[in-house]
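K.L.:
sequence plus predicted model, see below.
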Amino acid sequence: MIERSFGLKVEGAFTIDAERERVWDMLMTPETLAGCIPGCESFEPVDEDTYNIAMRVGVAAVRGNYTGSVTIADKQHRESYRMVVQGRGRGGSVRGEGVLTLSDINGGTQVSVVGDAQVTGVVARVGQRLMGNASRMLMNQFFNCLKSKIEG
């Protein structure tokens, strides 16, 4: 049986009422990432920029336990970085890459995200639309958490 897969585009822009340096510092802090990644159960360093992650996701057909890795690459201090995420669970696997870009906006910082992911397995059968909605919801949860940690 051929495993089904599809590509998924991920985009978003989030405004945080704080200076770019503060937002950058929080995005580079493992404790912040672990605390804001929805369903994160463990976030263990492998090296300075790579972490093993275990998470429990409860969104639609993506529901279940997943393990994988997060790598932060191509860092341009206070400007941008590339995040590579790989994960696998009973429902399938995902491999994604995204670029996060920070820019000044109205006295705060805008974080723009552009990326794509390849999804396989049972998760892929639910279709791109449902997966797109799930990925947007998870991204919104992450950035709302980050915003609350920074803005207080």
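P.N.:
Cool, the structure landed.
K.L.:
all contacts plus neighbour counts: C-alpha atoms, from now on.
P.N.:
OK.
K.L.:
I'd like to know how many residues surround Val94.
P.N.:
22 (other C-alpha atoms under 10 Å).
K.L.:
I'd say it and Gly121 touch.
P.N.:
No - Val94 is beyond contact range of Gly121, at 9.1 Å (criterion: C-alpha atoms under 8 Å).
K.L.:
isn't there a strand covering Val111?
P.N.:
Yes - the assignment for Val111 is a strand, going by DSSP: H, G, I helix; E, B strand; the rest coil.
K.L.:
before we move on, what SS does the spatially closest residue to it that is not a sequence neighbour have?
P.N.:
Spatially, and ignoring its direct neighbours in sequence, Val111 is nearest to Leu102 (4.7 Å; C-alpha to C-alpha, 6 or more residues apart in numbering). Look at Leu102: counting by three-state DSSP, its state is strand.
K.L.:
second structure follows, compare the two:
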Amino acid sequence: MKMSDSKVINAGPATVFAAMLDRDVLAGCVPGCTEMSGSAGEGFTATVVQKVGPVKATFKGEVELSDIVENEGLTLTGAGKGGAAGFAKGGANVRLEADGEQTILHYEVEAKVGGKLAQLGSRIVDGFAKKMADQFFTAFQDAVGAPEEGEEDSAEDAPKRGWFRRLRS
């Protein structure tokens, strides 16, 4: 399964790039992530709990960063095993494009699954993979970018939105 999309982030490329290397940002953006350790240089290990159709599994996996070009982009590659549920592996090529005071984050994602997950059928698995990628990059967009001018955060969103950018200020 392959897909691509882009997100506009209300922060400069240096801030967005730093967030892509930050374990706490990544852990907060991966849907179902219960634990993450490691570093950008050595790679990350993570535990993620997800339900795909009728199959619920705890995946333990590793993510490596490569092709790192400061403030321009990188490649994330990961693989995880979910016991009897099977495995998932894939990657994302991320490219940053400066646009005034904003950054356009372009991403191309490829995912593969095996085991019980693969038996669910490509329609369910592809829909799930698309949903996971969208949730990750939307959460990343919210964690890093400030609200657009004239846009107000609800009381619930205010503490979460742009937290990484505020931390770096």
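P.N.:
Perfect, I can see it now. For clarity, every value in this text was computed on a predicted model and none was experimentally measured.
K.L.:
still on that earlier bit, mind checking what the residue nearest to Val111 of the first structure lines up with in the second structure?
P.N.:
Aligned counterpart of Leu102 of the first structure in the second structure: Leu96 (TM-score structural alignment).
K.L.:
how close does Val111 of the first structure get to Ser80 of the first structure?
P.N.:
Remark: distance between Val111 of the first structure and Ser80 of the first structure (C-alpha to C-alpha, to the nearest Å) = 9 Å.
K.L.:
more neighbours: these two, which one.
P.N.:
Using other C-alpha under 10 Å, the more surrounded residue of Val111 of the first structure and Ser80 is Val111, with 22 against 19.
K.L.:
tell me who's in contact with that one.
P.N.:
By C-alpha atoms under 8 Å, 6 or more residues apart in numbering, the contact set of Val111 of the first structure is 13-16, 100-103.
K.L.:
overlap in contacts of Val111 and Ser80 of the first structure?
P.N.:
100-102.
K.L.:
out of these, grab the one that's most surrounded.
P.N.:
Using other C-alpha under 10 Å as the neighbour test, these are led by Leu102, with 23 neighbours.
K.L.:
quick one, longest helix in the first structure?
P.N.:
helix 128-151 (DSSP state H).
K.L.:
show me how far that one is from its chain's centre.
P.N.:
Centroid separation for helix 128-151 of the first structure versus its chain: 8 Å, with C-alpha atoms, centre = their mean, to the nearest Å.
K.L.:
so where do the strands sit in the second structure?
P.N.:
2-9, 33-39, 43-52, 55-69, 73-81, 87-99, 102-114 (DSSP state E).
K.L.:
any chance of the ones you listed in JSON lines, with distance to Gly127 of the second structure too?
P.N.:
Output for those, formatted as JSON lines (distance: least, C-alpha to C-alpha, whole Å):
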{"stretch": "strand 2-9", "distance to Gly127 of the second structure": "11"}
{"stretch": "strand 33-39", "distance to Gly127 of the second structure": "19"}
{"stretch": "strand 43-52", "distance to Gly127 of the second structure": "10"}
{"stretch": "strand 55-69", "distance to Gly127 of the second structure": "14"}
{"stretch": "strand 73-81", "distance to Gly127 of the second structure": "19"}
{"stretch": "strand 87-99", "distance to Gly127 of the second structure": "14"}
{"stretch": "strand 102-114", "distance to Gly127 of the second structure": "11"}
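K.L.:
done for today, thanks.
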